[in-house]
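Novice: Got a predicted model here, sequence first, then my questions.
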Amino acid sequence: MAEPSLTIEQSSNSATIRILGELLTRYVGGVQAEFDKVPTGLSDVQLDLAGLDSIDTGGAWLIAEMKRRLETGGAAVRITSAAPAHAALLETVTHHLPDPLEEEDGPRGLSAVLISLGKMTVSGWQSFLSALAFFGETLAALVLTLLQPWRLRRAALFSQMESAGLKAVPIVALMGFLIGVVLAFQGAAQLKQFGAEVFVVELIAISVLRELGILLTAIIVAGRSGSAFTASVGSMKVQEEIDAMRTIGLSPIEALVVPRVLALIIMMPILGFIANIAGLFGGALMSWIDLGVTPGMFITRLKETTDVWNLLIGMIKAPFFALMIGVVACWQAMQVRGSAESVGQHTTASVVQSIFMVIAIDAMFSIFFSELGV
C-alpha cells in the first residue's frame, strides 16, 4: 500500500502538480494539508495523475475541491494522464460537488442597530412572559402546599433551610457588624463638626433597621443561595433528571422549587434580624470607641428615638425579597440547555437579575411607605 504524496513544480505563473500513490479516503486526513498548501493566483495548472495507483470517492473529492479552488483563483486547470476509471470518477464527483456557501453581507449602519434592537426586544419580551408564567406556577404550587401541607417535602425543606439559612448566619452577621462599624465611623466624622455626636444612634438605627440590614442580607443570599439553587437545579436539567421526574409523574415545581422558595421565605426574616442586631452591635461598639457613647447611653437613646416601625418595615420586605430570589434562581435553572457552560451562564444571570429585582422591590417599598408617611 503506497500512501499518497503530492509534488509541485512551479515556474512563474504556471505549475505542474503530480499526485502519486493510492489516494484513498483513509489517507485523506494525512494529505489534506498538502493539498491546501497549493498556491492560488496561477494562470495555468496541470494535474498529472500518471503516478496515481488508485483512487476512491474521498480522494476524488480532495482533487475536485483543489481544482475548484484553483479555478476560483483564476487558473486554467488541466487533468492529464489519468486512467479512464479515475477520470470518470473525478468527473462524477466534480459534477456533484455542492455549491460553495456565499457569505451574505449583513445589514450595516442604522438597519443593523434597529435589527439588533428588535431581536433584543423580542427576546426580552419572551423571557419576561416565561418568567411570569413560572412565577404564577410557583405561587400556585405554594398556595396548594399551604392548603394541603402533606404535599410538602419536609426533608427537602429542612435541608434547604440549613444550607440557605443556618450556614449563612456567619457571613450575614459579619456583614451586619461591619456595616454598623462603617456607619458609626463615617457618621461620627461628620457629626463631630456640629457637636451632634449623640445623633449617631439615630443614624445607625434607622439606616440598619429600615434599609441596609435586610437589603444587604438579601444581596448576600442572592449571591450565595440563589446561585447555588441555579447551579444545582441547572445541573439536574443538564443530566435530564428533571425530564425523568416529569416522566414518572413528579412535578419539578413541587419537588424542587417549592422547598427552596419556602426555605428562603422562612429564613430571610431571621437572617435579616441577625444582620440588624449585628449592625447595631457594631455601631454601638464603634460609637463607644470613637465618640465615647457608652452602651447604656446607646441603648437608652435607641429606645427613645427609634420607632418599632423601622424594624417592622425591614421585616415586611424580607419575604418579598426571598420569594423573588428563589423564583428567579429556579427559573434561570430551568432555562439551562445541555452543557456545563450554560449552567455557568444562567448562574451568573440569576445572581445579577436577583440583585436587580431586590433593589427594584426595595425602591418600590420605599416609595410606598413614604406615601403612607411611615
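Specialist: Noted; the coordinates are in hand.
Novice: Please make it C-alpha for all contacts and neighbour counts, starting now.
Specialist: Will do.
Novice: mind listing the strands in the chain by residue range?
Specialist: Per DSSP state E, the chain carries strands over the ranges 5-11, 14-23, 44-48, 52-55, 76-80.
Novice: I'd assumed Val257 was in contact with Leu142.
Specialist: No. Proximity of Leu142 to Val257 does not meet the contact threshold set by Cα atoms under 8 Å, at 9.4 Å.
Novice: Share the number of residues neighbouring Phe199, please.
Specialist: By the measure other Cα atoms under 10 Å, the count of residues near Phe199 is 15.
Novice: And it, how far from Ile313?
Specialist: Relative to Ile313, Phe199 is positioned 21 Å away (criterion: Cα to Cα, to the nearest Å).
Novice: now do Gln126
Specialist: Where Ile313 is concerned, Gln126 sits at a distance of 34 Å (Cα to Cα).
Novice: Give me the more crowded residue out of the two.
Specialist: Just comparing Gln126 and Ile313: by other Cα under 10 Å the higher neighbour count belongs to Ile313, 18 against 12.
Novice: Report the contact partners of the more buried one.
Specialist: Remark: with contacts taken as Cα atoms under 8 Å, 6 or more residues apart in numbering, Ile313 is in contact with Arg210.
Novice: max-length helix in the chain?
Specialist: With secondary structure taken from DSSP state H, the chain has its longest helix at helix 110-147.
Novice: what residues are up against Gln46?
Specialist: Residues touching Gln46, when contacts are defined by Cα under 8 Å, 6+ apart, comprise Ala15, Thr16, Ile17, Val77, Arg78, Ile79, Thr80.
Novice: Just to check, Asp290 is in contact with Leu183?
Specialist: No. Judged on Cα under 8 Å, Asp290 makes no contact with Leu183 at a distance of 12.0 Å.
Novice: related to what we said a few turns ago, which pair in the contacts of Gln46 spans the largest distance?
Specialist: Based on Cα to Cα, the longest span within the contacts of Gln46 runs between Ala15 and Thr80 and measures 13.1 Å.
Novice: Select, out of the strands of the chain, the one closest to Gly234.
Specialist: Scanning these with Cα to Cα as the criterion, the closest one proves to be strand 14-23, at 48.4 Å.
Novice: mind listing the helices for the stretch 251-374 of the chain?
Specialist: Per DSSP state H, counting those that start in this stretch, the stretch 251-374 of the chain carries helices over the ranges 252, 258-291, 295-305, 308-334, 340-372.
Novice: right, so of the ones you listed, which gets closest to Thr94?
Specialist: Taking Cα to Cα, helix 340-372 is the member of the helices of the stretch 251-374 of the chain nearest to Thr94, at 41.0 Å.
Novice: also this one, for the comparison:
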Amino acid sequence: MASLSADPKLGATASDGVMRLEGEFTVWTLGQLPPEAGTAHRLELSGLKRLDTAAAWYLVGREREGAGLEGLTTAHARLLDNVRQALPQPDTETAGRAGWRLMLEQTGRRVVAAVVFLREIAEYLGRFLAALVRGIRHPRDFRFTSLIWHCHETGLRAVPIVALMSFLIGVVLAFQGAAQLKQFGAEIFVIDLIAISILRELGILLTAIIVAGRTASALTASIGSMKMNEEIDAMRTLGLDPDMVLILPRVLALVITLPILGLVANISGLVGGALMSWIELGISPSLFRYRLLADTSVDHVIVGLSKAPVFALIIGIIGCHAGMKVGKDAESLGAETSRAVVNAIFAVIVVDALFSIFFAEVGI
C-alpha cells in the first residue's frame, strides 16, 4: 500500500528510435509511457529501479514485435524469462499426411484402438468371472438384494417393450410373407417362415438389441455417475470390491433375464404372426398351432435361446466397462453412454452372425 500513496514516477526519453526508461516501471506507471514507446526500435532499461510482472509482460510483447531490450539487470532479466515461460505458446500445426499414407495411418490407429478395446473387454470379463467364483465360494459376499433389484429393472420392466416389438415383427413377417407366397399358392408355408425366423433369429436378436439400447445405457449412466461422484473410490476405501458390488449383480441379472425375455419375444412374435395369418390368409389359430408343432423342430428354439447368455454377457460387460471409463465431467458420461450402446448393438449383431455360421456348419 505504500507504493500506492508514494505516487511512483517513470522517466521516459526518446531519441533516434531509442526509448530510455528510468525509475519505477510497474502496473501503476504503465500509463505514463509516451506514445513513442510503441514505435521505438530499442528500449534502454539500465535506469530502471523497479520492474513488476505487468511491465515485464509489456516488455516481452515489445520484444516479440522486434524491439531490442538493453541494460537489464540480472533480477529484471530473470523476471522477463519467467514471464516468457508463462505466456501461452501457439499450437504448431504439423503438416498432415495425405493420400494412401493418411488412409494407412487412420486404419492403423483404428486397429490399435479396437485391439485395446477388446483387451479391456476381456479384462472385465475376467473380473466378472472372478467375482462370480468368489460369490459361489463365499455366499455371504454375494448381494442377492442387488441381484433381484437389477433383475426387476433389466428384465421385468423390459417385458412390455420386448413383447410389443416382437408382436409387431410377427405381424410384419406374416403380412410380407403372405404377399409373396400368394403368388405361388404356398400360403400355408408362411407359418414355417414365421416360426423359423422368430424362434431361430429375430426373436432373440431383436430382444438383445432392445436390451442393449435400454440396459447398456443404464449401466453406463449408473456406474458412470458413481465414478464422477467418487463413490467407487469411497467403496475401495471402505474395503468393498467394486466388481462384487457393481459388476457382478448387473451382468448376472442380464444373464438370467435375457433368456426369459427371449422366450417372451418368441411367444409374442408367434401370436402376432398367427393373428395376421388369420386376418390376411384365413389360417385359423388351430391350424397355425398344428402346423407349428408338426413342422417346426425344437432345435430352432434351442438355437435361438442358446445365444441369450452370450448376448447378455456382451451387453453387461460393455455397459460396465463404459461406466468405469467415465471421467470427472458430464460430457464424458454422455459420450461413454452413446459409445456403450453403439458398441453393444454392433457386438451383438456380429456375434449373432458368427452363431449363424457356426450352427450352419454343424448342421443344426
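Specialist: Perfect, thanks for sending it. Computed from a predicted model, the values in this text were never measured in an experiment.
Novice: if we can go back for a sec, could you list the buried residues of the longest helix of structure 1?
Specialist: Buried residues in helix 110-147 of structure 1, defined by neighbour count with 16 or more other Cα atoms under 10 Å: Ala131, Phe134, Phe135, Thr138, Leu139, Ala141, Leu142, Thr145.
Novice: elements contacting that helix?
Specialist: For helix 110-147 of structure 1, the contact count by 3 or more Cα pairs under 8 Å, 6 or more residues apart in numbering; DSSP states H and E identifies helix 258-291, helix 308-334 as packing neighbours.
Novice: and the angle from that helix to helix 258-291?
Specialist: If you take axes from the mean of the first three to the mean of the last three Cα atoms, to 10 degrees, helix 110-147 of structure 1 sits at 100 degrees to helix 258-291.
Novice: Met175 of structure 1 corresponds to which position in structure 2?
Specialist: Under the alignment by TM-score structural alignment, Met175 of structure 1 pairs with Met165 in structure 2.
Novice: ok, now which ones touch that match?
Specialist: If you count contacts by Cα under 8 Å, 6+ apart, Met165 of structure 2 has them with Ala265.
Novice: can you check Thr296 of structure 2 too?
Specialist: Shown in contact with Thr296 of structure 2 (Cα under 8 Å, 6+ apart): Asp192, Ala195, Ile196.
Novice: 7 Å - rerun?
Specialist: For Thr296 of structure 2, the contacting residues are Asp192, Ala195, by Cα atoms under 7 Å, 6 or more residues apart in numbering.
Novice: cool, the one 5 residues further on as well?
Specialist: For Val301 of structure 2, the contact set (Cα under 7 Å, 6+ apart) comprises Leu199, Arg200.
Novice: What is the burial count for the closest residue to Leu30 of structure 2 other than its chain neighbours?
Specialist: Computed as Cα to Cα, 6 or more residues apart in numbering, the closest residue to Leu30 of structure 2 that is not its neighbour in sequence is Ala55, at 6.8 Å. A total of 19 residues lie near Ala55 of structure 2 under the criterion other Cα under 10 Å.
Novice: Show me what Ala55 of structure 2 lines up with in structure 1.
Specialist: Structural correspondence for Ala55 of structure 2 with respect to structure 1 (TM-score structural alignment): Ala60.
Novice: can you pull the contacts of its match?
Specialist: By Cα under 7 Å, 6+ apart, Ala60 of structure 1 lies in contact with Leu89, Leu90, Val93.
Novice: make it 10 Å
Specialist: Contacts for Ala60 of structure 1 (Cα atoms under 10 Å, 6 or more residues apart in numbering) come out as 23-25, 28, 66, 86-87, 89-94.
Novice: what's the answer for Leu292 of structure 2, then?
Specialist: Taking Cα under 10 Å, 6+ apart as the contact definition, Leu292 of structure 2 lies against Ile191, Asp192, Ile194, Ala195, Ile196, Leu270, Ser286.
Novice: what do you get if the cut-off is 8 Å, keeping everything else the same?
Specialist: With contact taken as Cα under 8 Å, 6+ apart, Leu292 of structure 2 is in contact with Ile191, Asp192, Ala195.
Novice: Now do the same for it: its match in structure 1.
Specialist: For Leu292 of structure 2, the aligned residue in structure 1 is Leu302 (criterion: TM-score structural alignment).
Novice: Once you drop chain neighbours, what's closest to Val257 of structure 1?
Specialist: Taking Cα to Cα, 6+ apart, and ignoring the residues beside it in sequence, Val257 of structure 1 has Cys330 as its nearest neighbour in space, at 6.3 Å.
Novice: Thought Glu22 was touching Leu48 of structure 2, still the case?
Specialist: Yes. In terms of Cα under 8 Å, Leu48 of structure 2 counts as a neighbour of Glu22; the distance is 4.6 Å.
Novice: Under the alignment, what does Glu137 of structure 1 map to in structure 2?
Specialist: So, by TM-score structural alignment, Glu137 of structure 1 is matched to Arg127.
Novice: Which of Ala15 and Thr80 of structure 1 has more residues huddled nearby?
Specialist: The neighbour count for Ala15 of structure 1 versus Thr80, taken as other Cα under 10 Å, is higher for Ala15 (20 against 13).
Novice: What is the neighbour count of the nearest residue to that one once chain neighbours are set aside?
Specialist: Closest residue to Ala15 of structure 1 apart from its sequence neighbours, by Cα to Cα, 6+ apart: Val45 at 5.0 Å. Summarising burial for Val45 of structure 1: neighbours were counted as other Cα under 10 Å, giving 22.
Novice: Could you do the one 10 residues further on as well?
Specialist: Here the number of neighbours of Ile55 of structure 1 (other Cα under 10 Å) works out to 20.
Novice: Leu248 of structure 2 now?
Specialist: When counting by other Cα under 10 Å, one arrives at 25 neighbours for Leu248 of structure 2.
Novice: For the aligned residue in structure 1 for it, give me its contacts.
Specialist: Matched across to structure 1, Leu248 of structure 2 falls on Val258, judged by TM-score structural alignment. Neighbouring residues of Val258 of structure 1 by Cα under 8 Å, 6+ apart: Thr138, Ala141, Leu142.
Novice: how do these look in structure 2, which are kept?
Specialist: With contacts defined as both residues aligned by TM-score structural alignment, their matches' Cα atoms under 8 Å, Thr138, Ala141, Leu142 are the ones among the contacts of Val258 of structure 1 whose aligned partners also touch in structure 2.
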